[in-house]
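Engineer: Okay, here's the prediction I keep looking at, along with the sequence it came from:
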Amino acid sequence: MTEEEPRLSAEEMIERLEPSLSLRRRIRAVAALVAGLAGTVFVSALWWSEPGPLPGRTHLAFALFTVFCLAWAGYGGWLLTRRVPLFATDRVIAGWIGLVASTVTTAVLAVVAEQRGAGLELALGVGGLFVAVALVLVVRAHARRAALLRRLRELTGQEEA
């Protein structure tokens, strides 16, 4: 008579595939939250302490950077509150935040460089590199999420919709 190995339920298998909040994810979440809050405080303090009237594009840039920092802080806070498997949703969200931030920042820098008549190629080159990296991360995150959801359906016996 041979001993059978204990069988795992579908839920236990899923937990092993994608733990809800590993130490690594907690550290990432806290880092995003702290960096986002610190960035928000820093950018806001810099924005409001500038002497004299600022041009409209400067107000826009400060507002955008503040929004990006708040997005990262919100992401970190959201990630810390999750107690269920995320199936790489966190990676997808982080990728999209990075893609939007790098695209908008590149566009703003290109407009400023064009208005000043210098450095447009550099702004587009460096910005394009950041956008390309962010795009690769978004594609990889979506692929990872799709693989995890496919595995979830296999383990739970659900058919694809």
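Structural biologist: Thanks, I have it.
Engineer: drop to CA atoms for contacts and neighbour counts, all remaining ones
Structural biologist: OK.
Engineer: so what does the strand or helix carrying Ala134 touch, helix or strand wise?
Structural biologist: Here Ala134 sits within helix 120-156, counting by DSSP states H and E. Contacting helix 120-156 under the criterion 3 or more CA pairs under 8 Å, 6 or more residues apart in numbering; DSSP states H and E are the following elements: helix 10-17, helix 89-116.
Engineer: Please compare the first structure with the one that follows:
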Amino acid sequence: MMNEEPRLSARELMERLDPSLSRRTRVRAVAALVAGLAGTVFIAALWGSEPGPLPGRTQVAFGLFTAFCLAWTCYGGWLLKHRVPLFATERVIAAWVAVAASTTTTALVATIAAQRGTGLALPLVVGLVFVAAALTLAVRAHAHRGALLRRMRELTGEKE
């Protein structure tokens, strides 16, 4: 007869995990926090210093840029405050925030460039590089989460 280890419940397993962040994750969390905060301050200062009343679309663009920066600030702050490893679902959420932010930013910058007649090539190329990177992260996050869920079902004997 083989020695079987006692089966741990999900709660017991979670309690055994070390609730600390790796150095790399802490650096990424600080980078998200600082970049988000710097972006928020920069966009808010730019928005507030614009002379005269701004058109509605410009107000919306400034609002969206500020919201994206605040989202990254909150994400970095939350990760540092809770000092927990980034789980698969959080990676998926962060990747989709990046996809939404990069896609919206690319569309807005391309629209502004088209209206000003300054050329679309550079804004589209740069924007599409960011969108592609964000989509790559989203696909990888979904694949990683899917692999973990399949492994969990294998270990618990659940059927799909």
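Structural biologist: Looks like it arrived, so ask away. Please read these numbers as outputs of a predicted model, since none were measured by experiment.
Engineer: TM-score for this pair?
Structural biologist: Superposed pair, TM-score by TM-score structural alignment, normalised by the length of structure 2: 0.77. Supporting alignment: 155 aligned residues with a CA RMSD of 3.1 Å.
Engineer: quick one: which of the helices and strands packed on helix 120-156 of structure 1 is nearest Gly52 of structure 1?
Structural biologist: In terms of CA to CA, the element of those nearest to Gly52 of structure 1 is helix 89-116, at 20.0 Å.
Engineer: Check which helices and strands that closest one sits against.
Structural biologist: Packing partners of helix 89-116 of structure 1 (3+ CA pairs under 8 Å, 6+ apart): helix 56-81, helix 120-156.
Engineer: deepest of the helices and strands packed on helix 120-156 of structure 1, which one?
Structural biologist: Among these, the stretch with the highest mean neighbour count (mean count of other CA atoms under 10 Å) is helix 89-116, at a mean of 18.
Engineer: how about that helix, aligned to which bit of structure 2?
Structural biologist: Using TM-score structural alignment, the residues of structure 2 aligned to helix 89-116 of structure 1 are 89-116.
Engineer: returning to that earlier point: what would the helices and strands packed on helix 120-156 of structure 1 look like in JSON lines with distance to Gln158 of structure 1?
Structural biologist: Formatted as JSON lines, these follow (distance: least, CA to CA, whole Å):
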{"stretch": "helix 10-17", "distance to Gln158 of structure 1": "12"}
{"stretch": "helix 89-116", "distance to Gln158 of structure 1": "20"}
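Engineer: between the ones you listed, which one is nearest to Gly39 of structure 1?
Structural biologist: In terms of CA to CA, the element of those nearest to Gly39 of structure 1 is helix 89-116, at 13.7 Å.
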